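> no sequence on this one, just coordinates:
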């Protein structure tokens, strides 16, 4: 048990990561840089005019959720941000600038491990400003058929994710994570994105998933996993969905004290439950370092001083 107290954080220095975009197949590069207190996580792209456009990593800047989470501002977008956002949230990075050279994040190997390693390499340092967090006060739920996502009151930060696929290679899997840097690194960060080969082949014909390969995705055939090395975890599929949830929920702009639960969820439902939360001002409160709140998961949360009601 650790108390949610303390100061905001940032990185001590710049660090660069390179790879390819999972959909474009083109080279992609990002630079993670330190940022001042209360800046939050901000993506920066250069417009055709040469001007730099800032895109805050918040739910109100989400513009698409079909194949990944995409944020945008002033006509520019950044796709597949969830793996990096999960690493920032789990490693308690409050403030950072992400300079990106195009519309798509490098997929690296399809998980958060490389981003966690980069953050550790850059080193997280403490600023003077106090942290704040969103405390869930009452249940908030969104549904689509039998699928749902909800936020519940809870003294900690818990992710409780269930997936249910007809394919017997996946089937029904559940995972519960009490978020902490150590638990995320050990249990979640290496879980890769996955897809069915029949779906990937359709996407290829439409010009998507051009960068998808066995190097960065778990490929599921008719009767087997096609990656020669197999799975990293027996339940790698639900662990990756949990990773996605950590990254998507980080778009609240503030970490939350509560219990996130989903069944057959995904990027869209993760986003919709955030919208539903902030649409009801009685469903949450903002707590800071003066309030002693203990977590069940050993989480030292990182939160910029941003009012969610204004997000």
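Great, that's in hand. Just so it is clear, the structure is predicted and the values come from calculations on it, not from any experiment.

> Please count neighbours and contacts with C-alpha atoms only from this point.
OK.

> distance of the residue lying closest to residue 225 once chain neighbours are set aside from residue 90?
Sequence neighbours aside, residue 219 is the residue nearest to residue 225 in space, at 5.9 Å (criterion: CA to CA, 6 or more residues apart in numbering). Remark: distance between residue 219 and residue 90 (CA to CA, to the nearest Å) = 26 Å.

> What separation do you get for the most centrally placed residue in the chain and residue 91?
In the chain, the residue lying closest to the centroid (CA atoms, centre = their mean) is residue 247, at 1.0 Å. Per CA to CA, residue 247 is found 12 Å from residue 91.

> Which parts of this protein are helices?
Secondary structure of the chain (DSSP state H): helices at 82-90, 113-122, 181-183, 197-205, 236-249, 267-278.

> Quick one: residues in contact with the shortest one.
The set of residues external to helix 181-183 that reach it, using CA atoms under 8 Å, 6 or more residues apart in numbering, is 90-92, 177, 299.

> switch to 7 Å and redo it
90-91 (CA atoms under 7 Å, 6 or more residues apart in numbering).

> and stretch 173-191, which residues are buried?
For stretch 173-191, a neighbour-count test (16 or more other CA atoms under 10 Å) marks 173-175, 177-181, 183-185, 188-191 as buried.

> Closest one to residue 162 out of those, please.
When the buried residues of stretch 173-191 are compared for distance to residue 162 (CA to CA), residue 174 wins out at 4.2 Å.

> Ignoring the adjacent residues along the chain, who's closest to residue 281?
Spatially, and ignoring its direct neighbours in sequence, residue 281 is nearest to residue 309 (7.1 Å; CA to CA, 6+ apart).

> Hmm, the one you found is touching residue 278, no?
Yes - in this structure residue 309 lies within contact range of residue 278 using CA atoms under 7 Å: 6.3 Å.

> So between those two, which is more surrounded?
Each of residue 309 and residue 278 has its neighbours counted (other CA atoms under 10 Å); residue 278 has more, 18 against 13.

> Pasting the second one now:
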């Protein structure tokens, strides 16, 4: 049975503004989060463009790149990158409807985690709306393999994640985390986990004109088996916690809260999004149900149509 507090849609109680830098451009970036009407979903707007390009829907069908981060775009090619940290926080806090106004092509990276978004949500609060939530229920297993890496969704009564990473360095090695997604769990255990990378990879990206805004202020830098950040890591297993944060954000691109178990091994943005594509390619693998608070039951509403694809996703090598 669905609890009443979870069965109605939610949005922010007020708007909130956050500023930082874009991790790739190194330029200032500002995002304003606005409340939105029921059934709006999560929508990105580029405020720096003439018509705003409203309608960049935060769904897997709008994903155009997953190599360095998750990027969503509209049909014209107007895009917003590094959406996964905000999407994870929105999903964890059960925020169904919001308009995200960004003043450039990148979300601000903040400190490399989702902590600033959590603080923003708790600062302004959320409000329950009059419409019932629509939930995506996984009905049968769906799996995507890539070499020895994989991601899979299978039926489960809640939103559960089981994430394992394996790196060829003693500093990280093999790490795993399992959890049922909730606001409290996300706030305590995941929201402060930062992105990470080898300093040699960052130097290569600098030479290619990327990661200009990457620094020890917004990522964990690894050299050999050492963490270069003066304060070290926030948890010994901060690496898998961040990968799990990314997974929550990417799976939120289903466009609905998911009732199912997401499991990944050596996964990342590319595999996370590929699993969603595989799920929606098989109508028998899922159903969309609307939670009914009056009867504390669910009502099937069929296989909802998400936004049309804007371009074939450009899947490349994974990075954190």
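Sure, I can see it. Source: prediction; values computed, not measured.

> Neighbours of the residue nearest to residue 225 of structure 1, how many?
Neighbours of residue 219 of structure 1 using other CA under 10 Å come to 21.

> Looking at the alignment, what corresponds to it in structure 2?
Taking TM-score structural alignment for the superposition, residue 219 of structure 1 sits opposite residue 221 in structure 2.

> contacting residues around that match?
Neighbouring residues of residue 221 of structure 2 by CA under 7 Å, 6+ apart: 196-199, 227-229.

> In structure 1, which of these still touch?
With both residues aligned by TM-score structural alignment, their matches' CA atoms under 7 Å, the contacts of the contacts of residue 221 of structure 2 that structure 1 also has are 196-199, 227-229.

> Most neighbours among the residues you listed, please name it.
Counting neighbours by other CA under 10 Å, residue 196 comes out on top of these with 22 neighbours.

> nearest residue to that residue other than its sequence neighbours?
Among residues not flanking residue 196 of structure 2 along the chain, residue 220 sits closest, at 4.4 Å (CA to CA, 6+ apart).

> I'd like the distance between that neighbour and residue 56 of structure 2.
From residue 220 of structure 2 across to residue 56 of structure 2, the span is 30 Å (CA to CA).

> Over to residue 263 of structure 2?
Distance of residue 263 of structure 2 to residue 56 of structure 2, given as CA to CA: 28 Å.

> Neighbour count: these two, which is higher?
More neighbours surround residue 56 than the other of residue 263 of structure 2 and residue 56, with 26 against 21 (other CA under 10 Å).

> Now do the same contact list for the more buried one.
Shown in contact with residue 56 of structure 2 (CA under 7 Å, 6+ apart): 43-45, 72-74.

> what's the counterpart of residue 285 of structure 1 in structure 2?
With TM-score structural alignment as the matching criterion, the partner of residue 285 of structure 1 in structure 2 is residue 287.

> quick one: its match and residue 136 touch, right?
Yes - Residue 287 of structure 2 lies in contact with residue 136 (CA under 7 Å); the separation is 5.8 Å.

> out of those two, which sits in the busier spot?
residue 136 (21 against 18).

> What lines up with that one in structure 1?
Under the alignment by TM-score structural alignment, residue 136 of structure 2 pairs with residue 134 in structure 1.

> So which residues of the stretch 1-150 of structure 2 form strands?
Ranges of strands within the stretch 1-150 of structure 2 are 8-12, 16-21, 28-35, 42-46, 56-57, 63-65, 71-73, 79-81, 98-102, 126-132, 134-138, 142-146, 149-154, based on DSSP state E, counting those that start in this stretch.

> circling back: among the contacts of residue 56 of structure 2, who's most crowded?
Ranked by neighbour count (other CA under 10 Å), these have residue 72 at the top, with 28 neighbours.

> and that residue, what does it touch?
Residue 72 of structure 2 touches 56, 58, 62-64, 79-81, counting by CA under 7 Å, 6+ apart.

> out of those residues, which is most surrounded?
Neighbour count (other CA under 10 Å) singles out residue 63 as the most crowded of these, with 28 neighbours.

> thought that one was touching residue 69?
No - the pair formed by residue 63 of structure 2 and residue 69 falls short of the contact definition of CA under 7 Å, at 10.4 Å.

> show me what contacts the residue nearest to residue 258 of structure 1 when sequence neighbours are not counted?
Spatial nearest neighbour of residue 258 of structure 1, excluding adjacent residues (CA to CA, 6+ apart): residue 154 at 4.3 Å. By CA under 7 Å, 6+ apart, residue 154 of structure 1 lies in contact with 257-259.

> ok, the residues you listed in structure 2: which stay?
Taking both residues aligned by TM-score structural alignment, their matches' CA under 7 Å, the ones among these also touching in structure 2 are 257-259.

> ok, the residues you listed vs residue 110 of structure 1, which is closest?
So of those, ranked by how close each gets to residue 110 of structure 1 (CA to CA), first place is residue 259, at 25.8 Å.

> Now do the same for the closest one: its match in structure 2.
Match for residue 259 of structure 1 (TM-score structural alignment): residue 261.

> Near that match, how many other residues are there?
Neighbourhood size, residue 261 of structure 2 [other CA under 10 Å]: 21.

> Identify the residue spatially nearest to it, adjacent ones excluded.
residue 160 (4.6 Å).

> And that neighbour, how close does it get to residue 201 of structure 2?
Distance of residue 160 of structure 2 to residue 201 of structure 2, computed by CA to CA: 32 Å.

> which one of the two has more residues nearby?
Neighbours were counted for residue 160 of structure 2 and for residue 201 using other CA under 10 Å; residue 160 has more, 22 against 15.

> which residues touch the more buried one?
Residues in contact with residue 160 of structure 2 (CA under 7 Å, 6+ apart) are 179-181, 260-262.

> And the furthest pair within these?
179 and 260 (12.1 Å).

> for residue 48 of structure 2, what are its contacts?
Residues near residue 48 of structure 2 by CA under 7 Å, 6+ apart: 103-104.

> which residues of the stretch 151-300 of structure 1 fall in strands?
Ranges of strands in the stretch 151-300 of structure 1, per DSSP E, counting those that start in this stretch, are 157-164, 172-178, 194-196, 218-220, 256-263, 284-288, 294-295.

> can those strands go into a markdown table with extra columns for distance to residue 2 of structure 1?
Converted to a markdown table, those look like this (distance: least, CA to CA, whole Å):
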| stretch | distance to residue 2 of structure 1 |
| --- | --- |
| strand 157-164 | 12 |
| strand 172-178 | 12 |
| strand 194-196 | 34 |
| strand 218-220 | 35 |
| strand 256-263 | 13 |
| strand 284-288 | 15 |
| strand 294-295 | 6 |
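
> Quick one, which of those strands gets closest to residue 83 of structure 1.
Relative to residue 83 of structure 1, the nearest member of these by CA to CA is strand 194-196, separated by 13.3 Å.
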